[in-house]
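Enquirer: task: produce atomic coordinates for the following.
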Amino acid sequence: MTKIDIKPIVFEDPSTVKKIINKHQDIYVNDAFERQIKELFFIDNLQFIGQDKTEVCKSPEFNKYRNKKKDDFLYVYYPWNYSLVKCVKEADYFRLKTNRNQDLITAEEQKRLRDYKVAVFGMSVGSNIAFVLTQSGISKNITIADFDELDTTNLNRIWAGVYQVGLNKCVIAARRIYEDNPYAKVSALTKGISSPQLENLLKSKKIDCIVEEIDNMLLKIEIRKLAIKYKTPVLMVTDNGDWAVLHIERYDLGYKKFFEKDVDYWRKRLRQYDPRKDFADIVINQIVGGPDKVDSRMLLSANKVIAKKLVSWPQLGSAALLGGIAVTVAIKRIVRGESRERFIKEYLYPISRLD
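Expert: All right, here's what the predicted structure looks like:
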């Protein structure tokens, strides 16, 4: 069985560079370090802002700074795309990666966001969420889960390429995260998530927040039962045509319901559960909030799915990206302590009016 690489290889021994280059003649080598040192210099020496960068980089001050930093690098090798990068070490990389967030996110807030551990279950819409979180410098330690493999029909909403068709969605997402941040810590559950697995993760405090984007209704409820037990917030985005619905269930603040219904309701509702018929009904009525809240074209499509005239629910890439943005903003507000509402259902419109 062919080994599937998910993580990059990070090392500092120059002899390893030679071995990799000798083994892979067509390898792409990028010395990002030289540019990164220049960026760091201006961050650490604000008095040079606005001056000609070429001239500043000839100055004694810059040469002194570069000499001081000359050994502060590591090599990062991405075996899945044969790329080798000379890169600053983790602390400096984090500073570079998040510098342009300031002060929309302060340095102190950024550290708290980095240390906040998010789990994202379901790598269709969830892959967009996981990547926007990573891009924002949130959740260095991130858990992602999906048993499914990429199909061409997924490419309308998942950041992937046709060359990755057949690859596990978790692997694709993990690689993308590591390409954005080689120092990330991704726990990729390529067989999906189960109740016992989740309980172990929650019990060992490896998760601070759950983003749930799976299609299995029974597992959705089990996840929320465990979230109540371990006082863990759950966020979920449901796309609805060009827009989406965001659910925030603050089980960390004592919320006890699932989609605004109590446990007894769901016990009865799921007693004779038919995924093809009942899932659509639950999404339309409980999750979105009734047919009047559902995009008319989405409603038509849902009826076609039930009648077996359409293979599956439609999902747009624009709505998936909107979900990634909404969840990222919501998690920032939770970590900052700006939001204390125990339950939020938010209807997300990318454009309120288009004349």
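
Enquirer: going forward, measure contacts and count neighbours with C-alpha atoms only.
Expert: OK.

Enquirer: tell me which residues are up against stretch 253-268.
Expert: Contacts to stretch 253-268, defined as CA atoms under 8 Å, 6 or more residues apart in numbering, come from residues 221, 224, 228, 231, 247, 249, 286, 287, 340, 342, 343.

Enquirer: if you could redo that for stretch 276-292, that was the one I meant.
Expert: Residues from elsewhere that reach stretch 276-292, judged by CA under 8 Å, 6+ apart: 217, 238, 245, 259, 260, 294, 299, 302, 305, 306.

Enquirer: repeat for stretch 167-177
Expert: 6-7, 123-124, 127, 130-131, 134, 144-150, 160, 164, 184, 186, 188-190.

Enquirer: mind listing which of the residues you listed are in helices?
Expert: 127, 130, 131, 134 (DSSP state H).

Enquirer: and the helices in this structure?
Expert: Using DSSP H, helices in the chain cover 14-23, 33-44, 53-56, 60-69, 90-99, 107-115, 125-135, 169-180, 195-203, 217-229, 263-269, 275-282, 296-306, 317-336.

Enquirer: need the contact partners of the fourth one.
Expert: With CA under 8 Å, 6+ apart as the test, helix 60-69 has contacts from 37, 41, 56, 57.

Enquirer: repeat that with 7 Å
Expert: 37, 41, 56 (CA atoms under 7 Å, 6 or more residues apart in numbering).

Enquirer: repeat that for the shortest one.
Expert: For helix 53-56, the surrounding residues in contact (CA under 7 Å, 6+ apart) are residue 62.

Enquirer: again, 8 Å this time
Expert: With contacts defined as CA under 8 Å, 6+ apart, helix 53-56 is touched by 48, 62.

Enquirer: before we move on, back to that, hmm, which of the contacts of stretch 276-292 are the buried ones?
Expert: By neighbour count, with 16 or more other CA atoms under 10 Å, the contacts of stretch 276-292 hold 217, 238, 245, 259, 294, 299, 302, 305, 306 as buried.

Enquirer: let's compare: structure for the following, please.
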Amino acid sequence: MILQDNEELDFNYQALIIPADAQGAQREALGRLLEDETIEKIDQLDIQVSELIKIEHPARKFDEEELLDKMEAFFNEHPRDKYGNWVYFHWRRQLIRILAKEDFVNLRTSRNRYKIKDEEQQRLYTKKIGVIGLSVGQSVALSLAMERSFGELRIADFDTLELSNMNRIRTGLYSLGMKKVWVVAREIAEIDPFLKVTIYDEGITEGNIKDFFERDGGIDLLVEECDSLPIKIKSRLMAKSMGIPVVMDTSDRGMMDIERFDIESERPIFHGYLEKFGDEKELLDILADNYREMLLAILHFEQLSERLKYSMSEIGKTITTWPQLASSVIMGGAMGAHYARMILLGQDVPSNRFYVDLDAIN
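Expert: Alright, predicted model coming up:
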């Protein structure tokens, strides 16, 4: 983020963006960073400008001399020492030179066209997405960030990264013991430091659920990927009351779950799989006595893969929790991001639960 007056930066997960033409305190801070020999400096601005020129002239094939002339003209108009931004990633001890924001965004999304139209891309920048749970949720969040499909992303998870998580969460050993929200927020900042990410590092609680859903006009879509059954139920009841669509993936048999509470205000949560337990507003009151039965009903036990069914019988015996594989989680993340984008753009996505089961495809 670009630091403004009286604004604090959370160095746990936010990168510091300093304009190359900064003045005053920002200029002094940039000078100190540039002089610090312990910080790696990466200045590939010329390559970025070269690519920017090419996308702005798609019908032309520049030879080397022509491209150099165009770059010289660019820097005559935008003096190199005053153009663009320096981005400091303190957790990497790296200071990286990038384009000015408008040029950066234009170039970074240039390969989205016309899979995402320009007017659709701009519309996505007005949207706020909430993600609860950062296993599959990490893959959804990173896919959304790479496509630049939001204006703000709110991510919630109370947990820290453990070694066993790394069979499905894409990060390095340097992240062990770190809060999962920091891991994801840092990765997004490394992709695009201009993206707004808001973290809830206690997960979703009674104290913050209202803020998560309602702050600054509220979220436009919820991606629910947490392991907590009470939070699954509570977050859906909140989403339903506010008319917010919900997307979920279970990373088994490619199951994708979509609930369009934005267009079906009376739709039962979880497609009605919990209706046999009574009024949905009272589900949390009876959850303790019906936990396993409710969980199996939500998962639609009969539709689970045989290996996951067996795995669930081994929980507490030979394994501590149900397994998830990177291949399934990454695929689920991609599908979640895909349908989130379609919903936010007003495309035809009905409430549904369906399977993209790779094992069943011959």
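
Enquirer: what does the TM-score come to for these two?
Expert: Here the TM-score for the pair of chains, by TM-score structural alignment, normalised by the length of the first structure, is 0.89; 340 aligned residues with a CA RMSD of 2.2 Å.

Enquirer: residue 37 of the first structure: what's it in contact with?
Expert: Contacts of residue 37 of the first structure (CA under 8 Å, 6+ apart): 66, 69, 88.

Enquirer: returning to what we had before: out of the contacts of stretch 253-268 of the first structure, who's the most crowded?
Expert: residue 249 (28 neighbours; other CA atoms under 10 Å).

Enquirer: which residue packs closest to the spatially most central residue of the first structure, ignoring adjacent ones?
Expert: Closest residue to the average C-alpha location of the first structure: residue 130 at 0.5 Å, with CA atoms, centre = their mean. Spatial nearest neighbour of residue 130 of the first structure, chain neighbours left out: residue 120 (6.6 Å); criterion: CA to CA, 6 or more residues apart in numbering.

Enquirer: can you count the residues close to that neighbour?
Expert: When counting by other CA under 10 Å, one arrives at 27 neighbours for residue 120 of the first structure.

Enquirer: now swap in residue 4 of the first structure and tell me
Expert: 11.

Enquirer: same thing with the one 4 residues further on?
Expert: Here the number of neighbours of residue 8 of the first structure (other CA under 10 Å) works out to 19.

Enquirer: for it, give me its contacts.
Expert: 76, 77, 78, 79, 178, 182.

Enquirer: the last one contacts residue 76, doesn't it?
Expert: Yes. With contact defined as CA atoms under 8 Å, residue 182 of the first structure reaches residue 76; the gap is 7.2 Å.

Enquirer: could you name every residue contacting both of those two?
Expert: Shared contacts of residue 182 of the first structure and residue 76, defined by CA under 8 Å, 6+ apart, are found at 8, 10.

Enquirer: please report how far the residue lying farthest from the centre of the first structure lies from residue 319 of the first structure.
Expert: Largest separation from the mean C-alpha position in the first structure: residue 60, at 42.2 Å (CA atoms, centre = their mean). For residue 60 of the first structure, the distance to residue 319 of the first structure equals 51 Å [CA to CA, to the nearest Å].

Enquirer: go on, residue 271 of the first structure?
Expert: As defined by CA to CA, residue 271 of the first structure lies at a distance of 32 Å from residue 319 of the first structure.

Enquirer: and what of residue 85 of the first structure?
Expert: Counting by CA to CA, the gap from residue 85 of the first structure to residue 319 of the first structure is 34 Å.

Enquirer: between those two, point out the one with more neighbours.
Expert: Between residue 85 of the first structure and residue 319, counting by other CA under 10 Å, residue 319 is the more crowded of the two (24 against 18).

Enquirer: what lines up against that one once you look at the second structure?
Expert: Aligned by TM-score structural alignment, residue 319 of the first structure pairs with residue 328 of the second structure.

Enquirer: excluding covalently adjacent residues, which one is nearest to its match?
Expert: Residue nearest to residue 328 of the second structure in three dimensions, not counting chain neighbours: residue 251, with 5.0 Å by CA to CA, 6+ apart.

Enquirer: residues contacting the one you found?
Expert: Residue 251 of the second structure touches 136, 324, 325, 328, 329, 331, 332, counting by CA under 8 Å, 6+ apart.

Enquirer: map it across to the first structure for me.
Expert: By TM-score structural alignment, residue 251 of the second structure lines up with residue 239.

Enquirer: quick one: end-to-end length of stretch 191-207 of the second structure, please.
Expert: End-to-end span of stretch 191-207 of the second structure (CA to CA): 31 Å.

Enquirer: surely residue 239 of the second structure and residue 261 touch.
Expert: Yes. Using CA under 8 Å, residue 239 of the second structure is in contact with residue 261, at 7.1 Å.

Enquirer: which residues are in contact with both of these two?
Expert: 245, 246.

Enquirer: which one in the second structure is aligned with residue 41 of the first structure?
Expert: Under TM-score structural alignment, residue 41 of the first structure pairs with residue 53 in the second structure.
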